[in-house]
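A.B. asks: prediction below, plus the sequence it came from.
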Amino acid sequence: MQARTTRRLVAGSLALTLGTGCLTAGTATAQPRDGHNRTQAIVDGFTAHGAPGAMVFAEDGHRSWTVTSGTGELGADKPIRPWEKVRVYSNTKMFVAAVVLQLVGEGKVRLDAPIEQYLPGVVQGNGYDGNKITVRQLLQHTSGMADYIPDVLADPDVNNHPWRPEELVRIGLSHPPLFPPGTRWAYSNAGYIVLGMLVGSVSGHDIGTEITDRLIRPERLWRTSYPRPGQKQIQGPHAHGYYAFPGKPVADVTELEPTVPGAAAAMVSTGPDLTRFVRALLAGKVLRPDLLAEMRKTVPAQGPDYGLGIREIPLPCGGVAWGHAGNGPGFDSFTAATEDGRSVFSVVNGHLKDGSAADVRGAAVSALC
């Protein structure tokens, strides 16, 4: 994302949930192990249709397995490995929601309190009233807040300097509300930026510090991080993320100013770490039972029903899984787990030839079933 034109084109691709792009690349197919042919066929389909690489990592409580296809770095025979870091984007929302709910458990936040109580004057103006938007509505995307992503990423210098959360929220509020609070559902990254500010206000520490101290360290997620402002590179072994524009050479978009996605989608992690976290979450190791129950109260949404920072995913083989997607420059991913201990992480490091996103959720569901 060095050239001005490239940055503008990247901006146009990120309007909803930090969605990403596509390219074609030579692929190397890994052989499926232990009969995971269906999942292998899915990831091979991703690379056959233009994604540079894809990987699924799964665990069932007793063993783990991986299928890969293509490459994690163009020009090299380097399949994406489970322990390699990627930008997991909106999987971050599960962590933010867990921190907010822990603060609820400590009596520092009330779910149905207005955000104005904690951040006076922040969500006000242009039809917004923080007295009418609750913490719960921000967590479940029913606040009606418009997003900031298209505007910020239209800035040709978007990746060249840190952004303050207050700036991002003001940009979101420059657009009228999508609907009255609590009446509909619409995905809002801006709402999670506000939640990050909430955590900072009531804890005295920024959201990255709270996620690290409350979740990453206690759950021993050693390859997971919330990057600091200016930390554009992924530290340690990682896959590369790519974008290709019509008539343009392939661009490596792995580097990203982390304050752009911020509390909505800044985190870096791996398959083993994310699946470990979601299993711990569902097992009641992260939240009290009553707070986990609140997290799993869902509302109808675009796609699977949405709770507080987590989705309920019906499985064709019976039962449900819980998890989240993460879509952004260079990487699409999906994490999910079931109550009986099965878990999965799927990732693709680019879009397909036709510009569509790979069905990483479908790959994850295949692995769970």
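C.D. replies: Received it, and whenever you're ready, just let me know what you need. Numbers count the residues shown, from 1 in each chain.

A.B. asks: all contacts plus neighbour counts: C-alpha atoms, from now on.
C.D. replies: Fine.

A.B. asks: all the helices of the stretch 251-369 of the chain, in order from the start?
C.D. replies: Along the stretch 251-369 of the chain, the stretches classed as helices by DSSP state H, counting those that start in this stretch are 262-265, 271-282, 289-295, 360-368.

A.B. asks: columns mean neighbour count and distance to V253 on top of these, output as TSV?
C.D. replies: Below are those laid out as TSV (neighbours: other C-alpha atoms under 10 Å; distance: least, C-alpha to C-alpha, whole Å):
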stretch	mean neighbour count	distance to V253
helix 262-265	29	16
helix 271-282	23	20
helix 289-295	16	33
helix 360-368	23	19
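
A.B. asks: for G50, which of those is the nearest?
C.D. replies: Counting by C-alpha to C-alpha, G50 lies closest to helix 360-368 out of those; the figure is 14.3 Å.

A.B. asks: centre of the chain to that closest one, how far?
C.D. replies: Centroid separation between helix 360-368 and its chain, computed with C-alpha atoms, centre = their mean, to the nearest Å, is 16 Å.

A.B. asks: just stretch 184-196 next, same as before
C.D. replies: Per C-alpha atoms, centre = their mean, the centroid offset for stretch 184-196 relative to its chain is 13 Å.

A.B. asks: try stretch 65-73
C.D. replies: If you compare the mean C-alpha spot of stretch 65-73 with that of the full chain, they lie 20 Å apart, counting by C-alpha atoms, centre = their mean.

A.B. asks: structure B:
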Amino acid sequence: MYIRCQVDAHQLLCAVELVPQGGSQKSKVKSQKYYGMSFLGFLNGCSSCKVLMPAAGCANGGNRRSTPVACDGKPVYSAGSTLRYFRRVVLDQLGFCLGSKMNLKFLAFSKILFAIVFVISLSFAGYLVGNNINQRVVGKSLAKHVISTSTVGKSSQLQTLLNEIVVEQKIPGAVMYISTPKGSWLGASGVNNLSTKTRMKPTDGFAIASMSKTFLAVVVLKLVEQGKVQLNRAIATYLPRDITPHIINSDKITVRQLLNHTSGVAEYLDTKKFIQATAKRSRSQPWTAREAIQYMYQERPQANPGEKFIYTDCNYILLELIVENITKGTLAQAIRSQILKPLGLKHTFTELREPTIGEVATGYGDRNKDGKLDSYAKVNDGNGLGDGGLVSTAEDLAKFAKALFVKKTLLSSKMMKEMLKFKDTGEGYSYGLGLERFSSPLAKAIGHSGTAYGFVTLLAYLPNQNTTIIVLLNNQNVDIKSVARTGLEVVENKRF
């Protein structure tokens, strides 16, 4: 009989297996496998790590997948403490399971096991400590949130789910936030940069892409509240005079139609000239709305005003021009004064227009269509424009969602009713004024998603459950709504 030790660096588990000599399936002595402590906890030498014991073959029962690792002690990274901890905890547990089977032959071979684990700990300690995909429950900045017992009971399951999603869907890194009436949870997994292998943190910033449209819509509705804009008035009234003549139907298209994508205007993003321009554009040269809008001047409208829903980013470039013309400032300034400052969103900013705040993840996607992830770090596809220019964190987005949907303090009740007037898109979901009402798998949830610059993001609020979920991924080739749905299933006891 010999001992085989397997270390799974992703799941961070140390598995010990007693195997009959020769490995014959007909041997009377069957292989017995035991799953020891979390390998991460083993390396840390944490005094409170739960041991995943035992697996098939141990009379005490157990399940390696569903039993979480809880680690709240201070880490000790020395090889000596690691070895002592392994000997004290794992072998005690093995002795318990083996009982009378513990014999001299096992003790002899245990020395071999010690040597193996000792070498592995030296090789992997630095890597795992620096890059562990461990749970990051709401930190100091969210310490005021009360996390109930029932929500904490789901924390390990949510973290396990996030870890699995990152690996199975080949996502460099992810952040997920869930808030229910029972409490809140915030977790991170993977890395925020594939080159540096820097571990993803819940506080890392993400370009939220089209989710930024909801912020711009709030600014416009606040201008409506102030009597500076009318929703049903033609946009020619509010656009700069030198731009109005170039926008076909500007005397018929209303502000409302820009907000809910029923204006029928042409798109600028898909034009050959814009695509060519972005290929040469440095990130040191931020795009302006005036520049971007010129790429649709020669394009024919996609439909007559109010005729049908066509999701078009150009609608929100026009809204940016309207906001800047009325406020005589930049859209970044308007968002900061109307939303970010009042709500205390200290980690949200307009990309390339304002100084970077905190650590921001790098976005990735299959740009070359070769099945490989390419970095968007040096790409300037219109970053910072009104159709998708914000960078934010899960915590800031949670505060924004709470103010808009739960406390309802961001807009007046009248403007909120306008925002929630949804039109059927004919594509399985509805769109209001800067808001999506999702269909399956997030039926009846409201919020917004975004895909651009190597990121895919989602903010969804379920009114009936008073539940908010935020998912931020740095691989834009992922179905984020399904990811969010699986997270909600954990909370709703429909998974695990």
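C.D. replies: Yep, that arrived. What you are looking at is a predicted structure, and each value in this text was computed from that prediction instead of being measured.

A.B. asks: returning to that earlier point: nearest to Q302 of the first structure, of the helices of the stretch 251-369 of the first structure?
C.D. replies: Ranking the helices of the stretch 251-369 of the first structure by their distance to Q302 of the first structure (criterion: C-alpha to C-alpha) puts helix 360-368 first, at 13.9 Å.

A.B. asks: now do that closest one: everything it contacts.
C.D. replies: For helix 360-368 of the first structure, the surrounding residues in contact (C-alpha atoms under 8 Å, 6 or more residues apart in numbering) are 36, 38-39, 42-43, 56, 58, 315, 325, 332-337, 342-348.

A.B. asks: give me that answer again for 7 Å
C.D. replies: In this structure, residues lying in contact with helix 360-368 of the first structure by C-alpha atoms under 7 Å, 6 or more residues apart in numbering are T39, I42, A58, L315, S333, F334, R342, S343, V344, F345, S346, V347.

A.B. asks: quick one, what contacts the fourth one?
C.D. replies: It refers to L315 of the first structure. Contacts for L315 of the first structure were tallied using C-alpha under 7 Å, 6+ apart; they are A321, V365.

A.B. asks: enumerate every residue touching the aligned residue in the first structure for T467 of the second structure.
C.D. replies: Counting by TM-score structural alignment, T467 of the second structure lines up with R342 in the first structure. When the contact criterion is C-alpha under 7 Å, 6+ apart, the partners of R342 of the first structure are E59, D60, G61, L368.

A.B. asks: what do you get for Y306 of the first structure?
C.D. replies: Contacts were defined as C-alpha under 7 Å, 6+ apart; by that measure Y306 of the first structure touches Q140, T298, V299, P300, E312.

A.B. asks: which of those are buried?
C.D. replies: Neighbour counting over these (16 or more other C-alpha atoms under 10 Å) leaves Q140, T298, V299, E312 as the buried ones.

A.B. asks: how much space between the counterpart of L138 of the first structure in the second structure and Y35 of the second structure?
C.D. replies: Taking TM-score structural alignment as the alignment basis, one finds that L138 of the first structure is matched in the second structure by L258. Noted for L258 of the second structure: a distance of 58 Å to Y35 of the second structure, by C-alpha to C-alpha, to the nearest Å.

A.B. asks: neighbour count winner among those two?
C.D. replies: Relative neighbour count places L258 above the other of L258 of the second structure and Y35, with 28 against 24, counting by other C-alpha atoms under 10 Å.

A.B. asks: the more buried one falls within a strand, correct?
C.D. replies: No. With DSSP: H, G, I helix; E, B strand; the rest coil as the criterion, L258 of the second structure is located in helix rather than a strand.
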